[in-house]
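Asks: My questions concern the predicted model and sequence given below.
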Amino acid sequence: MVDASNIVKARTFRALHEQPLLVLPNAWDAASASLIARAGAAAVATTSGGMAWSLGVPDGEALTRQQMMAAVHRICAAVDVPVTADIEGGYGSTPEDVAATVRATIEAGAVGINIEDSHARHGTLRPPGEQARRLQAARHAAADVGLPQLMINARTDVYLLNAIAPARRFDEVMIRASAYAEAGADCLFVPGLSDLATLSALTAASPLPVNAMAGPTGPTIGELATAGVRRVSVGTALAQAAYGLVEQATRELLESGTYGALDEAVAYADLNAMSFGEDQRYGFLPETEPLRVCVERPD
């Protein structure tokens, strides 16, 4: 069953959603999660893309469930604030697979999940009814292990993919919002939608609070709040910025021999003083398990 401290975190995380707006920066390892918490975040979200890249594979369920849960475990052990985990599409084709993933996610220490309705390997949307059954399985699995408070952020990729004509996307999102709410989801995440007028219409009509993805080319946090958005995350943006700095600093070192890009570096002593929790070298992932890379064969 669930540790009592995680039940407290789950209740805390759920209460944070009662605020006008919850901002969730996305971490990809223990150090980034610790820095996000140190900067004042009330909770931490994970990014599947950043976690995959840090392990040398592409985003899109190229990691196994066990590999992803080991990474989630390390992040949860590193911070005292609630963590919500990006579990991509749920790591399996059946609702039972989703249930197993949710149980593993809770065991890893997370108190929320983000689960998407597209097939990572094919770039297609699951039918609303099929995804609703997967969400129901997630809700039942959380209750079965003693964490009915698990926050389920139902991501729909209607706007992110080109599978549906633009004129039909809003109506399709509304169909899915209703189905996902009935299945037990707590939030609706619509990455790819940044138009403020459309977001305003969606937040007014959706049966679920809306999570929007923020980024450097999109609306500000304040503008999203005015549009009625209740939860904001940044996906892979922080990881991309960190890796961008690595490349920029390296080019500067090699080309000019200077160190200007390193001016904002976190102090060595500060990073070294962070407590990343116990068993951080291994989590519950055996050293010998190889990474799995999923490559789609051309038809």
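Replies: The structure has been received and is ready for your questions. Residues are numbered from 1 along each chain as shown.

Asks: going forward, measure contacts and count neighbours with C-alpha atoms only.
Replies: Fine.

Asks: For the stretch 1-150 of the chain, which segments are assigned as strands?
Replies: Listed in chain order, the strands found in the stretch 1-150 of the chain under DSSP state E, counting those that start in this stretch are 22-24, 26-27, 44-46, 83-86, 112-116, 118-119, 124-125.

Asks: Alongside the first one, take a look at this:
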Amino acid sequence: MAYAPQVDAFRKLHEAGCFVMPNPWDLGSARWLHGQDFKALATTSAGFAFTQGRADQDVPRDMMLAHIAEMVKAVPDLPVNADFENGYADTPDGVAANTKLCIATGVAGLSIEDATGQPDEPLYPFELAVERIRAARRAVDETGSGVMLTARAECFLTGHPDALNEAARRIAAYAEAGADVLYAPGPKTKEQIATIVAAAGGKPVNQLIYGDFGLTVPEIAALGIRRISIGGALARAAWAAFIEATRLIRDEGSFKGFAGNGPSAPLNPFFTADLKARDLKAHS
């Protein structure tokens, strides 16, 4: 079956080797990453939420869909994977309906997580979580889009008391339920990562860089990981510099270290050239 070029490219990236898929949070950061020759990009729910003055997990569905569509439009020649949180629904039918809405934005992939957002029950019960992935799988198949479905086990990030074993159990079940890619954010040791890779049963696994845990891209790839994402780390890095600069102004009356950056170098020349290239391509 013929899929959109971005979907075909995304599927090929997962067939062998390992690639890094960074996470822009707005049009400018997407174009910058595009210019650094990354082969695919992914949205970040946290990074986008901060641009809207909201906390992560507090962005309404339609606002998120509009953002995902903007990211797809920003890099039309690159695959974009959508961080679609929990599918914006608790029930399998709701996840299926919203999965189709996400696919309609033009993404090459999307992820569905099993975190509820409720502190008293942070993960969906096992059987319900599996049914939600099955429903998303059916929705993808019904569209005929070939969009890659990533299933996320949020056991580490929600503080499950037996996070590794429960994540491995869920990853294996999600692979059986039809997920194309498996993802358990949080493992940091080689042993933990290897356990998740084994649980996926040969299907591609995404590794989140969640803090600096001392492993390089080649070392992570050697463990069998096919895809590396960064989540909201780039957005948080930008915010960290911004927060420190505002602290210096407020507390010390100082502009040291950030105000003498000239004419926004290297951003001005990059965006000038990038926009010119886009205009030429659009009219060619």
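Replies: That came through fine. Computed from a predicted structure; not experimentally measured.

Asks: Name all residues that make contact with residue 160 of structure 1.
Replies: 190-193 (CA atoms under 8 Å, 6 or more residues apart in numbering).

Asks: Among the residues you listed, which lie within helices?
Replies: In helices, defined here by DSSP state H, there are no members of the contacts of residue 160 of structure 1.

Asks: Counting by contacts, list what the host helix or strand of residue 195 of structure 2 packs against.
Replies: Per DSSP states H and E: residue 195 of structure 2 is located in helix 190-199. Helices and strands touching helix 190-199 of structure 2, by 3 or more CA pairs under 8 Å, 6 or more residues apart in numbering; DSSP states H and E, are helix 163-176, strand 205-208.

Asks: By how much does it deviate from structure 1 on average?
Replies: Mean deviation of helix 190-199 of structure 2 relative to structure 1 after superposition (mean CA distance after the TM-score superposition for structure 1): 2.3 Å.

Asks: buried stuff in that helix?
Replies: Under the neighbour-count criterion of 16 or more other CA atoms under 10 Å, helix 190-199 of structure 2 has 193-199 buried.

Asks: what does residue 57 of structure 1 align to in structure 2?
Replies: Mapped onto structure 2 by TM-score structural alignment, residue 57 of structure 1 lines up with residue 54.

Asks: Tell me, how many residues neighbour that match?
Replies: 13 (other CA atoms under 10 Å).

Asks: closest one to residue 135 of structure 1 among the strands of the stretch 1-150 of structure 1?
Replies: Of all the strands of the stretch 1-150 of structure 1, strand 112-116 sits nearest to residue 135 of structure 1, with 8.3 Å by CA to CA.

Asks: That closest one aligns to what range in structure 2?
Replies: Using TM-score structural alignment, strand 112-116 of structure 1 pairs with 109-113 in structure 2.

Asks: And the contacts of that stretch?
Replies: In contact with stretch 109-113 of structure 2 (CA under 8 Å, 6+ apart) are residues 7, 10, 79-87, 102-103, 133, 147-154.

Asks: compared with structure 1, how much does that stretch deviate?
Replies: Stretch 109-113 of structure 2 sits 0.8 Å off on average (mean CA distance after the TM-score superposition for structure 1).

Asks: Can you tell me how far the residue lying farthest from the centre of structure 2 is from residue 245 of structure 2?
Replies: Taking CA atoms, centre = their mean, the residue of structure 2 most remote from its mean C-alpha position is residue 253, at 38.0 Å. Residue 253 of structure 2 is 10 Å from residue 245 of structure 2, where distance means CA to CA, to the nearest Å.

Asks: Same check on residue 57 of structure 2?
Replies: 27 Å.

Asks: just to revisit the earlier point, save the strands of the stretch 1-150 of structure 1 as JSON lines, and put in distance to residue 145 of structure 1 and mean neighbour count too.
Replies: Shown next, in JSON lines, are the strands of the stretch 1-150 of structure 1 (distance: least, CA to CA, whole Å; neighbours: other CA atoms under 10 Å):
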{"stretch": "strand 22-24", "distance to residue 145 of structure 1": "25", "mean neighbour count": "21"}
{"stretch": "strand 26-27", "distance to residue 145 of structure 1": "26", "mean neighbour count": "28"}
{"stretch": "strand 44-46", "distance to residue 145 of structure 1": "22", "mean neighbour count": "29"}
{"stretch": "strand 83-86", "distance to residue 145 of structure 1": "17", "mean neighbour count": "30"}
{"stretch": "strand 112-116", "distance to residue 145 of structure 1": "14", "mean neighbour count": "25"}
{"stretch": "strand 118-119", "distance to residue 145 of structure 1": "26", "mean neighbour count": "20"}
{"stretch": "strand 124-125", "distance to residue 145 of structure 1": "29", "mean neighbour count": "18"}
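
Asks: Present those strands as TSV; the columns should include distance to residue 73 of structure 1.
Replies: What follows is the strands of the stretch 1-150 of structure 1, written out as TSV (distance: least, CA to CA, whole Å):
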stretch	distance to residue 73 of structure 1
strand 22-24	18
strand 26-27	12
strand 44-46	11
strand 83-86	10
strand 112-116	13
strand 118-119	25
strand 124-125	29
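
Asks: how about those strands, which one is nearest residue 269 of structure 1?
Replies: strand 26-27 (20.6 Å).

Asks: rewinding a little: okay, residue 57 and residue 245 of structure 2: which has more neighbours?
Replies: Set residue 57 of structure 2 next to residue 245 and count neighbours by other CA under 10 Å: residue 245 wins out with 17 against 13.

Asks: isn't residue 159 of structure 1 right up against residue 194?
Replies: No. Contact criterion CA atoms under 8 Å: residue 159 of structure 1 and residue 194 do not qualify, at 9.5 Å.

Asks: What is the aligned counterpart of residue 80 of structure 2 in structure 1?
Replies: Alignment note (TM-score structural alignment): residue 80 of structure 2 maps to residue 83 of structure 1.
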